[in-house]
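J.: sequence unknown, structure follows:
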């Protein structure tokens, strides 16, 4: 269960491992998330541990958190652009979260994308199920394959939608998929 009251603050203060910027990320290893060589200048891929892979769009503003302080990344705080997260639940214990200014998306094991643009966050599930909670209200929804939700900071209700192939393709192209 995701508890949204003050969760963003908790994630930010509970053991941030590293902050990277787009200009220096390609030359670094991020805590337990070494960069993998990529052909494209549009994205970078980090394999944080066996069973956890994160692809971030070039120029994304993000940092990692180790909330339980076990030396492993268990959350990414994403402030802009897109990230594709692939979690193998048989290898990653305790799940993984993507925290944005508008939403918290959490899973035990799946593949999903999160896009932060302006004042909103979009979440798309490619495999498995993802719980998404709205930071401003605590309202939550669960998404399945090919479903998405757009989250803003207002008090409006969340609406789960089946994403069309063109919208999926556009986001996945930004992430090299």
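T.: Looks like it came in fine. Just so it is clear, the model here is predicted, and its values are computed rather than measured. Numbering: from 1, shown residues only.

J.: drop to CA atoms for contacts and neighbour counts, all remaining ones
T.: OK.

J.: any buried residues in stretch 26-46, and which?
T.: Residues of stretch 26-46 classed as buried: 26, 29-35, 43-46 (neighbour count, 16 or more other C-alpha atoms under 10 Å).

J.: second one coming, line it up with the first:
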């Protein structure tokens, strides 16, 4: 190796060690993005008490919003756990099959193939079709599976199903 490269290598290594990683703290539509492991997921911490925790492989896009806080996000594959501070304003997850809207709660949305599932951990979530029809309200422990052509039926989810879903977010 040329002497110049050998001289620069320690300086470059030192820079990498102390410089913050771009993957560790990026801005995405007013939210700070960070990564977690075990299981792998991406966390978006937004103004006004909004936290979105998406599976690493999630097909997920955060919309822009007012006052530095998004008011919606689109999810077309995998899952996201949503925490909205009560009184912080509306927020909704848009999927190909459903809209999950909330004002203050913790809930999970999962999209797989042509199915959207929504489960509420805390608070209340309204779920409807993308055109706003067939709206249902979910309370803690309740979920709904949304598919084209099937009615929206609110059910209390078995603990095993809840545990499997929340384990994807290290809960």
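T.: Received the coordinates, thanks. Please read these numbers as outputs of a predicted model, since none were measured by experiment.

J.: could the buried residues of stretch 26-46 of structure 1 be laid out in TSV, adding distance to residue 143 of structure 1 and secondary structure?
T.: Supplementary listing: the buried residues of stretch 26-46 of structure 1 in TSV, determined by distance: C-alpha to C-alpha, whole Å; DSSP: H, G, I helix; E, B strand; the rest coil:
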residue	distance to residue 143 of structure 1	secondary structure
26	32	coil
29	32	strand
30	29	strand
31	30	coil
32	29	coil
33	27	strand
34	29	strand
35	29	strand
43	25	strand
44	26	strand
45	24	strand
46	24	strand
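
J.: make CSV out of those residues and add distance to residue 144 of structure 1.
T.: Conversion of the buried residues of stretch 26-46 of structure 1 to CSV gives the following (distance: C-alpha to C-alpha, whole Å):
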residue, distance to residue 144 of structure 1
26, 33
29, 33
30, 30
31, 31
32, 29
33, 27
34, 29
35, 29
43, 25
44, 26
45, 24
46, 25
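
J.: between these, which sits nearest residue 177 of structure 1?
T.: Compare each of the buried residues of stretch 26-46 of structure 1 with residue 177 of structure 1 using C-alpha to C-alpha and the shortest gap goes to residue 43, at 10.5 Å.

J.: mind checking how far the aligned residue in structure 2 for the closest one is from residue 146 of structure 2?
T.: Superposed on structure 2 with TM-score structural alignment, residue 43 of structure 1 falls opposite residue 41. With distances taken as C-alpha to C-alpha, to the nearest Å, residue 41 of structure 2 is found 24 Å from residue 146 of structure 2.

J.: the longest strand in structure 1 is where?
T.: strand 75-87 (DSSP state E).

J.: in structure 2, what residues pair with it?
T.: Counterpart in structure 2 of strand 75-87 of structure 1, with TM-score structural alignment as the criterion, is residues 72-84.

J.: and the matching stretch against structure 1, how far off on average?
T.: Comparison of stretch 72-84 of structure 2 with structure 1 after fitting gives an average deviation of 0.4 Å (mean C-alpha distance after the TM-score superposition for structure 1).
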